[in-house]
Structures are given as C-alpha cells and as structure tokens.
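Participant: Okay, sequence plus prediction incoming.
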Amino acid sequence: MKKILHLTIFLAVIAAIAGGALAFANDVTAPIIEKNALASEQKNLKKLFPDADSFQSVEVKKNEKYANIQKIFAVENGTYIFKMEVKGYKDGTVYLVAIDKSGKIVNYVVDSQGDTKDIGTQVADQPFIDTLIGKDASGQLDTISGATISSTPVIDGIHEAAAYYAQYLK
C-alpha cells in the first residue's frame, strides 16, 4: 500500500513537471507561430493583389451557415478576399478566394494544404486554379476527378463565401 502511494505521488509530480514544461513551451512559441501565420497571410494577400496598398479587415458575422469563413478583407471596388478553412480527406485546406462585386472569382491561392500528397494537394495547383478564375462564385464549379473529397469542400467553401457576400457585403 505504501509503495502504491509513493508511486502515485511520484507520477503526479512528474505529470505536473511535464505539464508545466509544455505550458512554458507553448507560451514561448505561440507568439512566434502567430507572427509567422500573419506573415504567410500577408504574403498570400499580396499574391492575390500585388498592387494593393493595404487590405482592410472586415468583421465576420459568424454563424453555422458561414462556419468556414475565418477572415474577410476588403480590397477595392467591391472586391473582397475570404480566408476559408475547410475539411477535406485528412487535414483540409486553408485558402484565400477573391470575389468581385459581380460575383466572379478574381483570384484564388492556397495558404496551407494537409490532404493526401499528389491527389488532394491538386487544389493548390494551377490547373485547378485556372478552372476557378473568372467563374461565377455561386455557380457550377468543377471538382477534381480523383480528388473529390479534397476539392468538393473547397468548392463548397467558395459557394459559402459567395452567399455571405450576397447577404452581407453587396
């Protein structure tokens, strides 16, 4: 009985030390991770609109219908960039899609992609991007054959952004 009590106390102390070390590591790395994420976001915003001087953040009206919209940026002439996060086959996709006042997709860029290499990652490739540019964001958009589990959520996210635009931004 005494040995069990000693082992329990020993394990509790080790767990507390390990928990404290993890909390400390998180406190140290969290600002660095956030800074890198913001830098990546700014880089991708500039990819979409290289000539834009700034990107005005717009408040997102969160609800279940628009759950995949993470951020919105106003650019110019009624064009908005939506930062979307959708679940795919594995880890999903974070991407930016720009929609103009006529509802057309102006540009699209993937920020991060965690689905199956070579199949699911095709949502970040130029052939897929070329099928989106200039199309009606709320209309029929083609998925990638063989990668529908990764590309369908991206298309659904674009439709979600278009619906949000029509409801709140026009």
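Facilitator: Received it, and whenever you're ready, just let me know what you need.

Participant: contacts, neighbours, all on C-alpha from now
Facilitator: Fine.

Participant: Which residue, other than its chain neighbours, is closest to residue 160?
Facilitator: residue 66 (6.3 Å; CA to CA, 6 or more residues apart in numbering).

Participant: I'd assumed residue 164 was in contact with that neighbour.
Facilitator: Yes - assessed by CA atoms under 8 Å, residue 66 is found in contact with residue 164 at 7.1 Å.

Participant: check which helix or strand covers residue 128.
Facilitator: If you go by DSSP states H and E, residue 128 is part of helix 126-132.

Participant: Summarise which helices and strands that helix is packed against.
Facilitator: strand 105-113 (3 or more CA pairs under 8 Å, 6 or more residues apart in numbering; DSSP states H and E).

Participant: repeat that for 10 Å
Facilitator: Helices and strands touching helix 126-132, by 3 or more CA pairs under 10 Å, 6 or more residues apart in numbering; DSSP states H and E, are strand 105-113, helix 148-164.

Participant: Which helix in the chain has the most residues?
Facilitator: In the chain, with assignment by DSSP state H, the single longest helix is helix 2-48.

Participant: so the residue nearest to the spatial centre of the chain, which of the three states?
Facilitator: Taking CA atoms, centre = their mean as the criterion, residue 94 is the residue nearest the geometric centre of the chain, at 2.6 Å. At residue 94 the chain is in strand, as set by DSSP: H, G, I helix; E, B strand; the rest coil.

Participant: if we can go back for a sec, what touches both of residue 66 and residue 164?
Facilitator: residue 60 (CA atoms under 10 Å, 6 or more residues apart in numbering).

Participant: which residues are in contact with the helix holding residue 128?
Facilitator: 97, 104-110, 122-123, 140-144, 151, 155, 158.

Participant: Narrow the residues you listed to those that are buried.
Facilitator: Taking 16 or more other CA atoms under 10 Å as the criterion, what is buried in the contacts of helix 126-132 is 97, 104-110, 122-123, 143-144, 151, 155, 158.

Participant: Alongside the first one, take a look at this:
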Amino acid sequence: MKKILHLTLFLAIVSVIAGGALAYFNELTEPVIAENEAKQERETLLEMYPDANVEDFKDVDLSSIESKTINKIYSYQDFYIFNMSVSGYSQGTTFLVSIDKNNLNIDKFIAISNGDTSGLGTQVLDEPFRKSLEGNPADGQLDTISGATVSSGPVVEGIHEAASVVESLE
C-alpha cells in the first residue's frame, strides 16, 4: 500500500513539473510563432501584389462577420483579400483569395498550406487550380479538382462565402 502511494505521489510530481515546463516553453515560443506567421502572410500578400507595400494592405474589421473560415480580411485598392482556412479530407487548406470589389471576380488566389492527401488533395496548391479560379466570378460556378473534391470543394465554398461577404461590406 505504501509503495502505491509513493508511486502515485512521484507520478503526480513528475506530471506537475512536465506540465509546468510545457506551459513555460509554450509561453516563450508563442510570440515568435505568431510573428513568423504574420511575416509569412505579409510575404504572401506581397507575392500577390509585388508593386504594393505592406502598409498598403488595410485590415478590415471582422466584428460584424460571423464566419468559421475567414481568418482576416484586407482591403487593397479595389480588392478585398481574404485569409481563409477551410476543412478538407485531413487537415484542410489555408489560402488567400483576392476579390474585386466592383465585379466580384477573383483577381488572385494563393494556397498557403494544405494538409490533405499528397498528390490528390494537395493539387489545390498547384498552378492549374489557381489559374482555373482567377478571372472567374467568385459567386459563380467554379471548377473543383476531379478526384480531390473533398479538398477543392471547401475551397470553392469558402470563395463563395467570401463573395457574399464582399457584397455585405459594400
């Protein structure tokens, strides 16, 4: 009985120390991770619009928008740029889509990350999918990738949601 108490106490102490260490290192690395993600996003925005400066992209207030997929919205010239994360087969897709405020056409699309099946689901990262979207109405019929509709379908649904948000912002 005494041995069980000692082992239980030992396990509790080790758990507290390990939990504390994890919390401490999480607190230490969280700002660095956030800054790296912000830097990556700024670089992607500049990749979309190379003639722009980082200061040209203005944050749009999301407080009146109810969405589980829209992370951020930027305003740049005649465009709204949406940072979105949608579900997929496995981990889903995070992407930026730029929509013209005047005619709701997709100006630019860049997939930032995709955690779905390599080869099929990751095709949303490739140029053919990007080119199939750009220039088309964001609120219209958009092609999905055959064999990867679980990955590309939510991207298209996210773009449709972004188009409806653009209409509500104007």
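Facilitator: Good, I have the coordinates. This one's a predicted model, so the numbers in the text were calculated from it and none came from an experiment.

Participant: Drop the TM-score for these two in here.
Facilitator: The TM-score (TM-score structural alignment, normalised by the length of the first structure) is 0.95; 166 aligned residues with a CA RMSD of 0.9 Å.

Participant: so which of the helices and strands packed on helix 126-132 of the first structure gets nearest residue 87 of the first structure?
Facilitator: Ranking those by proximity to residue 87 of the first structure (CA to CA) places helix 148-164 first, at 6.6 Å.

Participant: Name the residues of the helix holding residue 128 of the first structure that come out as buried.
Facilitator: Per 16+ other CA under 10 Å, helix 126-132 of the first structure contains these buried residues: 128, 132.

Participant: same question, stretch 83-91 of the second structure
Facilitator: 83-89.

Participant: for the one helix or strand residue 168 of the second structure maps to, packing partners?
Facilitator: Using DSSP H and E, residue 168 of the second structure sits within helix 149-169. With contacts taken as 3+ CA pairs under 10 Å, 6+ apart, helix 149-169 of the second structure sits against strand 70-76, strand 79-86, strand 93-100, strand 106-114, helix 127-133.

Participant: if we go to 7 Å?
Facilitator: For helix 149-169 of the second structure, the elements it packs on are strand 79-86, judged by 3 or more CA pairs under 7 Å, 6 or more residues apart in numbering; DSSP states H and E.

Participant: Can you pull out the residues in contact with the strand it packs on?
Facilitator: With contacts defined as CA atoms under 7 Å, 6 or more residues apart in numbering, strand 79-86 of the second structure is touched by 69-75, 92-101, 154-155, 158, 162.

Participant: what's the mean gap between the helix holding residue 128 of the first structure and the aligned bit of the second structure?
Facilitator: On superposition with the second structure, the mean distance recorded for helix 126-132 of the first structure (mean CA distance after the TM-score superposition for the first structure) is 0.5 Å.

Participant: what's the spacing between that helix and its chain's center?
Facilitator: Relative to its parent chain, helix 126-132 of the first structure has a centroid offset of 18 Å by CA atoms, centre = their mean, to the nearest Å.

Participant: Quick one: residues contacting residue 144 of the second structure.
Facilitator: 152-153.

Participant: That one pairs with which position in the first structure?
Facilitator: The alignment partner of residue 144 of the second structure in the first structure, by TM-score structural alignment, is residue 143.

Participant: Residue 27 of the first structure versus its match, what's the distance?
Facilitator: Applying CA to CA, to the nearest Å, the value for residue 143 of the first structure to residue 27 of the first structure is 41 Å.

Participant: Same check on residue 61 of the first structure?
Facilitator: Distance from residue 61 of the first structure to residue 27 of the first structure, by CA to CA: 30 Å.

Participant: With residue 13 of the first structure instead?
Facilitator: Taking CA to CA, one finds residue 13 of the first structure at 21 Å from residue 27 of the first structure.

Participant: Over to residue 69 of the first structure?
Facilitator: Counting by CA to CA - residue 69 of the first structure and residue 27 of the first structure are separated by 27 Å.

Participant: before we move on, what about residue 95 of the first structure?
Facilitator: For residue 95 of the first structure, the distance to residue 27 of the first structure - CA to CA - is 27 Å.

Participant: who's more crowded, the two?
Facilitator: Comparing residue 95 of the first structure with residue 27 by other CA atoms under 10 Å, the one with more neighbours is residue 95, at 25 against 11.

Participant: Enumerate every residue touching that one.
Facilitator: Going by CA under 7 Å, 6+ apart, the list of residues near residue 95 of the first structure reads 83-85, 109-112.

Participant: got the contact list for the helix or strand harbouring residue 57 of the first structure?
Facilitator: Counting by DSSP H and E, the element that carries residue 57 of the first structure is strand 56-58. With CA under 7 Å, 6+ apart as the test, strand 56-58 of the first structure has contacts from 72-75.

Participant: now stretch 103-114 of the first structure
Facilitator: In contact with stretch 103-114 of the first structure (CA under 7 Å, 6+ apart) are residues 44, 48, 90-100, 121, 124, 129, 132-137, 162.
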